[in-house]
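Peer 1: my questions concern the predicted model and sequence given below.
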Amino acid sequence: MRAIAMGLLCLTISAGTAFAADGDEATSAKPAVPNIYLDLRTTYATIPAGALGLGFGNTSLSAALDALAARRGTMLPNGLPAAKSIAVDLPLTVDVSDSVSLYGGVSGSTTDLGGGWSAFDITSWNIGMQADLYQQNGGNIPTITLQSTLTQSVPNEPGMTTSFNNILEFDYALDEDETQGWLAGLQYTHTDIASQIASIKPNTILYAGGYYQWPSNWKLTGRLGVQSFGGAQIAGRTLAESFTQPILRLDLDRMDDNDNRLFGITAQIAWIPKPSYQVTLRTPLYAVRN
């Protein structure tokens, strides 16, 4: 899995560099120093009994793995207990160019299974990249973006999980400044458990949506889709049932004049199959901002 992730990372960086080289001939010179920031994300999630808190993006994936680790020893006869989770993601992000970003960091969480909140612990690490494989630039073909993230739980012990999350998104801008447009995409998550008796099946989301950015640089983005999860088992017992259910995500972001995110809040409702609610605050801490 790590070899595949690194191979895909190198391939995508090469492709992004090639596209950037083509675009440099027609655009002004970019700043020599890339954006460097800690993309701090704080997530509160409610997870119903017998389910994993899956959803959009790596934040949802981290929260699901953190909650699974906390609930591993507290299974009910019919699966996992209900839980509330607070997760903090700390990926150090470098915007190599306008089309390629690299990131890596750790995640920590605290979980309440009904008897009070657990101690806050570092529960996983991740590395990943986001790259525009093609940019619309006023044409008729939408921008195509690939995001890939490798996440592994800690500590390294029997039952640890390793997940590979891929998002392929199509962004069709309706104006030259790309302040409004339509979105469509696919997210696919594959998870391995270091155990011969446990397994988690893949999770897939198909979605469509759109966005609008006001002259004040507030940006609203909505995504509505269908999430299909294959279920999870341990020793022949069901941890989480399979399902195919709707999912909704809304993002409100404050951008600067160069489209750098200054603040963001995300609200998500995922039926898994009962409703799971999640709110995420994004407060990037910039070391360098162009």
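Peer 2: Alright, I've got the coordinates. Numbering: from 1, shown residues only.

Peer 1: only C-alpha atoms from now on, for both contacts and neighbour counts.
Peer 2: OK.

Peer 1: A240 contacts P81, correct?
Peer 2: No: here A240 does not reach P81: they are 10.3 Å apart, not a contact under Cα atoms under 8 Å.

Peer 1: which helix or strand contains G181?
Peer 2: strand 180-193 (DSSP states H and E).

Peer 1: now do that strand: which elements does it pack against?
Peer 2: If contacts are counted by 3 or more Cα pairs under 8 Å, 6 or more residues apart in numbering; DSSP states H and E, strand 180-193 sits against strand 161-173, strand 198-200, strand 203-213.

Peer 1: take a look at this one as well, against the first:
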Amino acid sequence: MLALAPADARAADEDEDTKPSPPQVYLDLRTSYSRVPAGALSIGFSTPSSMLARLSELTLRPTPSLPASQGVAWDVPLTVDVNDQVSLYGGFSATTSQAGDSAWTPVAITSWNVGVQAEIYQQNGGPIPTLTLQTTLTRALPSGPLATTSLNNVLEASYALNADETRGLLAGMQSTLTAIDADRAEIRPNWVGYVGGFYQWDNNWKVTGRVGVQSFGGAQLLNLAPLAAFTEPIVRFDLDKMDDNDNRLFGLTAQIAWTPKPAYQLTLRTPLFLTKN
């Protein structure tokens, strides 16, 4: 076998470094537990599957008002990291819930979703922060009197305080627009504005905190009592284990959203990589 000369070896290494990486594919598995007080819908920093399952359950057993509830949701989005800046995803959510004195519902697929996340600007050591836009379209299943279609948009600015981008500041805005199939029902927009920060240790454990204000426009759901509008605090903390290429290996998220009574959500992320860079 003909050995490469030193110059040829260096050129081969450079070609390997500049060659685009193939797309990374994985199931971004998420398991969530949530508790929601009576008379409220919990939206928060995302459109949780438990909210859609709760509306579906009301079509079977309508009551004068929304009872307190708890639920478990499994989100299964197939995610493709096209490159370091763009990710595409789509999948389904399965849930089980318990409202008031009722028994837990059977586990069922309650929604599907598609979305994209893209870094529209990278800081790269400059004075302007990295800007990331995430858009998710979610449709409730099965179709019924309270079936919904939700569009969730998040624009976040991330300003790194060091060259390794292991610590920094965050600021963002989220909007959730929900259309409901029923003529005499309406869910008005939900907005979240927040600030926060992140820190990543040398062992690749990363903590992120966000504190903000959620403003919900209220809702009217068929014969249920109207849900009042509110503007209240919201808090979210993330603990993630990353690898050397900044891929998430494990994640734990805790969220408290005042609606105006506190609603809680705990989410465990366990990605299953099909291909990995």
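Peer 2: Happy to help now that I have it. Here the structure is a predicted model, which is why all the values come from computation and not from measurement.

Peer 1: coming back round to it: redo the helices and strands packed on strand 180-193 of the first structure as JSON lines? Include distance to M75 of the first structure and mean neighbour count.
Peer 2: Shown next, in JSON lines, are these (distance: least, Cα to Cα, whole Å; neighbours: other Cα atoms under 10 Å):
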{"stretch": "strand 161-173", "distance to M75 of the first structure": "17", "mean neighbour count": "22"}
{"stretch": "strand 198-200", "distance to M75 of the first structure": "13", "mean neighbour count": "19"}
{"stretch": "strand 203-213", "distance to M75 of the first structure": "22", "mean neighbour count": "20"}
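
Peer 1: tabulate those (TSV), appending distance to D251 of the first structure.
Peer 2: Output for those, formatted as TSV (distance: least, Cα to Cα, whole Å):
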stretch	distance to D251 of the first structure
strand 161-173	15
strand 198-200	28
strand 203-213	9
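
Peer 1: aligned to I128 of the second structure, what sits in the first structure?
Peer 2: Matched across to the first structure, I128 of the second structure falls on I141, judged by TM-score structural alignment.

Peer 1: distance of the residue lying closest to that match once chain neighbours are set aside from E178 of the first structure?
Peer 2: Once flanking residues are discounted, I141 of the first structure sits nearest to Y172: 7.3 Å by Cα to Cα, 6 or more residues apart in numbering. Distance of Y172 of the first structure to E178 of the first structure, given as Cα to Cα, to the nearest Å: 9 Å.

Peer 1: the match of I128 of the second structure contacts L174, correct?
Peer 2: No: here I141 of the first structure lies out of contact with L174, judged by Cα under 8 Å, at a distance of 11.4 Å.

Peer 1: tally of neighbours for G181 of the first structure?
Peer 2: G181 of the first structure: 17 surrounding residues under other Cα atoms under 10 Å.

Peer 1: ignore what I typed, I meant T244 of the first structure.
Peer 2: T244 of the first structure has 16 neighbours, counted by other Cα under 10 Å.

Peer 1: please pull up the equivalent of it in the second structure.
Peer 2: Per TM-score structural alignment, T244 of the first structure is aligned with T231.

Peer 1: what sits against Y26 of the second structure?
Peer 2: Neighbouring residues of Y26 of the second structure by Cα atoms under 8 Å, 6 or more residues apart in numbering: 78-80, 271-276.

Peer 1: do that again at 7 Å, thanks
Peer 2: 78-80, 271-275 (Cα atoms under 7 Å, 6 or more residues apart in numbering).

Peer 1: what does the residue nearest to I141 of the first structure correspond to in the second structure?
Peer 2: By TM-score structural alignment, Y172 of the first structure lines up with Y159.

Peer 1: which residues are in contact with its match?
Peer 2: Contacts for Y159 of the second structure (Cα under 7 Å, 6+ apart) come out as 129-130, 168-170.

Peer 1: now, among those, which is nearest to T31 of the second structure?
Peer 2: Ranked by distance to T31 of the second structure (Cα to Cα), the contacts of Y159 of the second structure are led by L170 at 25.1 Å.

Peer 1: and the equivalent of the closest one over in the first structure, how far from A3 of the first structure?
Peer 2: Using TM-score structural alignment, the partner of L170 of the second structure in the first structure is L183. Distance, L183 of the first structure to A3 of the first structure, using Cα to Cα: 31 Å.

Peer 1: for A131 of the first structure, same thing?
Peer 2: Following Cα to Cα, the distance that separates A131 of the first structure from A3 of the first structure is 19 Å.

Peer 1: who has more neighbours out of the two?
Peer 2: A131 (25 against 8).
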